[in-house]
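**Q** Below: sequence and its predicted model.
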Amino acid sequence: MSDGEGATARSADEQRRIVRERYAAIATESSDGCCDGGADGADDADQCCSSSVDEQSREMGYDDADVDAVADGANLGLGCGNPTAIAALEPGQTVLDLGSGAGFDCFLAANAVGPTGHVVGVDMTPEMVEKARENARRNDTDAVEFRLGEIEHLPVADGTVDVVISNCVVNLSPDKQQVFAEAFRALKPGGRVAISDVVQTAPSPEDVTENPAALAACVSGAATFADLEAMLDRAGFEAVSIEPKDESASFIREWDDERDLSEYLVSSVVEARKPR
């Protein structure tokens, strides 16, 4: 299980189908989006109002200025951290967001890189890309574009990106090694990875591992610290750092009504650099 997947022998195509279907439903379910379903896939409609999503975002590390800076509809409350806060973005940079969803982190990144910068969001779910493009018009920005594609096969040219960000998406991939290889390819020499993701701290119970909803809800596909470090190293990165955010237990506990998932998962800051 070097990529951190559960014991079930799902094909890569099956895993992508499960994830794509969940996020297509989220993108189309309501104007606010919906953070439905923990590991059991239950409908948490009461948690999907804007005020609840904003509160979840604050728990994940966004501040009031972040929440207020982006028009309604882009923040679906689906992440597990704030990658733009750790990316140290500078004006004029090109940023690539892996699994960009409705575009929230892309719009925050665009504010940081300014009119001379550029942000590219990549997502494999057509409904999410459509929603993100609508949000781009609502946010009145030309600095952000959204492309349909898999994060294992990025529709981005070699050596064109300064910073790769991502928010609780790499864990969903059936081939995380390929994700990091693609990020390395897309980055300029000296470019950086700055992502938030869940990391496995203990094996998940079998009923969680075998539950398709748990995979799509960022629960059963997480890799371990050792596996992530090894994959980043094999991809060619240096200065690899993976720091757990212990305070994430407060919101990870809310992902499932039947068990405390913070016993198996922790949100972490993953950073690495492509050699110059």
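**A** On my side now, so go ahead.

**Q** going forward, measure contacts and count neighbours with C-alpha atoms only.
**A** OK.

**Q** OK, contacts around Tyr62?
**A** The contact partners of Tyr62, by Cα atoms under 8 Å, 6 or more residues apart in numbering, come to 81-82, 85.

**Q** Apologies, that question was intended for Gly114.
**A** For Gly114, the contacting residues are 91-92, 143, by Cα under 8 Å, 6+ apart.

**Q** quick one: which of those is most hemmed in?
**A** The most crowded member of the contacts of Gly114, judged by other Cα atoms under 10 Å, is Ala143 (20 neighbours).

**Q** Pretty sure that one sits against Pro115.
**A** Yes - contact criterion Cα atoms under 8 Å: Ala143 and Pro115 qualify, at 6.5 Å.

**Q** For stretch 201-212, give me every contacting residue.
**A** 6-8, 18, 39-40, 214-215, 219-220, 224-225, 263-266.

**Q** That one: end-to-end distance?
**A** Its start and end residues considered, stretch 201-212 measures 20 Å (Cα to Cα, to the nearest Å).

**Q** Return the set of buried residues in it.
**A** 201, 203-204, 208-212 (16 or more other Cα atoms under 10 Å).

**Q** out of those, which are inside helices?
**A** Applying DSSP state H to those, the entries found in helices are 208-209, 212.

**Q** Between those, which sits nearest Glu182?
**A** Nearest to Glu182 among these, counting by Cα to Cα, is Pro212 at 25.9 Å.

**Q** Please confirm that Ser267 is located within a strand.
**A** Yes - counting by DSSP: H, G, I helix; E, B strand; the rest coil, Ser267 is located in a strand.

**Q** Alongside the first one, take a look at this:
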Amino acid sequence: MTDQQQTELRETVRARYAQAARTVTVGGVAEDCCGTDPIAVDQTFGTSLYDAADRDQLPIQATAASLGCGNPTAVAELRAGERVLDLGSGGGIDVLLSARRVGPTGKAYGLDMTEEMLALALANTVKAGIGNVEFLKGHIEAIPLPANTIDVVISNCVINLSVDKPAVFAEMVRVLTPGGRIGIADVVAEDELTPSQRAERGDYCGCIAGALSFTEYRNHLNAAGFVDIEINSTHLVAERMHSAIIKAVKPDETACCAPGCCSSPAATALS
């Protein structure tokens, strides 16, 4: 993919989700990742993947803007006092849920490239009355935070939209503290599907064409430096395409007494 193609694709994605934010802002409900695709009827994307107790504690605009393929806050095992970063935070549902889980001594950051989504997320934060939240504008391939400052990175069906996935994984490692971890929901293809076959099942903005295979995902995480990698399918979103939960840990060399070990508390929590 050329630089020009990457730029055009990123703009297409931005425009799609900006329109979703505008729809929610005026009282509508954003279409899920697959738009009007029949998959939407099966409730494989969006707010239906959250428990009613989680949905009910947030403004309706936060749940109406939910476009993900899972619930990363339910698997990230967040603890009081932790610093959490949500990549592609959209209307803020996962940031607000994370902020409640980490409590007043922790903090939840949301990163999004879309002005309209950031404005919606800020409005939802005010309505929810949650103070330990900060939203940042930027790209997930170049996270605007210092190194070694985040305990947990989450993301909900966004990495498949990136035009430079290795850069995203490298950035996650950079911002995580030693022993930090990730808990991600994303669309993942079965290994036998070629990129063209994935594109036949859905477009890039629809979270399908840009999906990595299970092996590709694992290899990218490994190349970035992650250990204790787990990739587990939760449900089908298209033929031989899965919503999956991805977990991994950044090694904590300071906690190791032998080469290659990673006996950090975060690694233990994910085992």
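**A** Done, it's in. Model, not experiment: these values are computed from the prediction.

**Q** Show me which of the contacts of Tyr62 of structure 1 is closest to Gly121 of structure 1.
**A** Nearest to Gly121 of structure 1 among these is Asn82, at 15.5 Å by Cα to Cα.

**Q** show me the contacts for the counterpart of that closest one in structure 2.
**A** Under the alignment (TM-score structural alignment), Asn82 of structure 1 pairs with Asn71 in structure 2. Asn71 of structure 2 makes contact with 49-50, 94, 156, 185, according to Cα under 8 Å, 6+ apart.

**Q** all helices of structure 1, in order?
**A** Here structure 1 has its helices, by DSSP H, at 12-29, 50-60, 64-69, 83-86, 104-113, 126-138, 176-186, 206-209, 212-216, 225-235, 249-252.

**Q** The corresponding residue of structure 2 for Gly149 of structure 1: how many residues sit nearby?
**A** In structure 2, the residue paired with Gly149 of structure 1 is Gly138, using TM-score structural alignment. Applying other Cα under 10 Å, we find 17 other residues in the vicinity of Gly138 of structure 2.

**Q** Thought Glu115 was touching Gly138 of structure 2, still the case?
**A** No - Gly138 of structure 2 lies out of contact with Glu115 (Cα under 8 Å); the separation is 9.8 Å.

**Q** so where is the lengthiest strand in structure 1 in structure 2?
**A** In structure 1, taking DSSP state E as the definition, the longest strand is strand 187-200. The alignment of strand 187-200 of structure 1 onto structure 2 (TM-score structural alignment) covers residues 176-189.

**Q** Next, the mean deviation of the matching stretch compared to structure 1.
**A** Stretch 176-189 of structure 2: mean distance to aligned residues in structure 1 after superposition is 0.4 Å, counting by mean Cα distance after the TM-score superposition for structure 1.

**Q** Now do that stretch: distance to the chain's middle.
**A** Here the centre of stretch 176-189 of structure 2 is set off from its chain's centre by 8 Å, with Cα atoms, centre = their mean, to the nearest Å.

**Q** same check, this time on stretch 212-228 of structure 1
**A** Computed by Cα atoms, centre = their mean, the chain-centroid distance of stretch 212-228 of structure 1 equals 12 Å.

**Q** and what of stretch 228-235 of structure 2?
**A** Offset of stretch 228-235 of structure 2 from its chain centre (Cα atoms, centre = their mean): 14 Å.

**Q** Likewise for stretch 20-32 of structure 2?
**A** Put simply, stretch 20-32 of structure 2 sits 19 Å off its chain's centre (Cα atoms, centre = their mean).

**Q** Which of the residues in that stretch are classified as buried?
**A** Per 16+ other Cα under 10 Å, stretch 20-32 of structure 2 contains these buried residues: 20-25, 29-32.

**Q** Check stretch 123-141 of structure 2 too.
**A** Those would be 123-125, 132-141, for stretch 123-141 of structure 2 by 16+ other Cα under 10 Å.

**Q** And for stretch 230-242 of structure 2?
**A** Buried residues in stretch 230-242 of structure 2, counted by 16+ other Cα under 10 Å: 231, 233, 236-238, 241-242.

**Q** what span of structure 1 lines up against stretch 14-24 of structure 2?
**A** Matched against structure 1 by TM-score structural alignment, stretch 14-24 of structure 2 falls on residues 20-30.

**Q** Mind listing residues that contact the matching stretch?
**A** Here stretch 20-30 of structure 1 makes contact (Cα under 8 Å, 6+ apart) with 33-36, 102, 124-128, 131, 216.

**Q** I appreciate the help and will end here.
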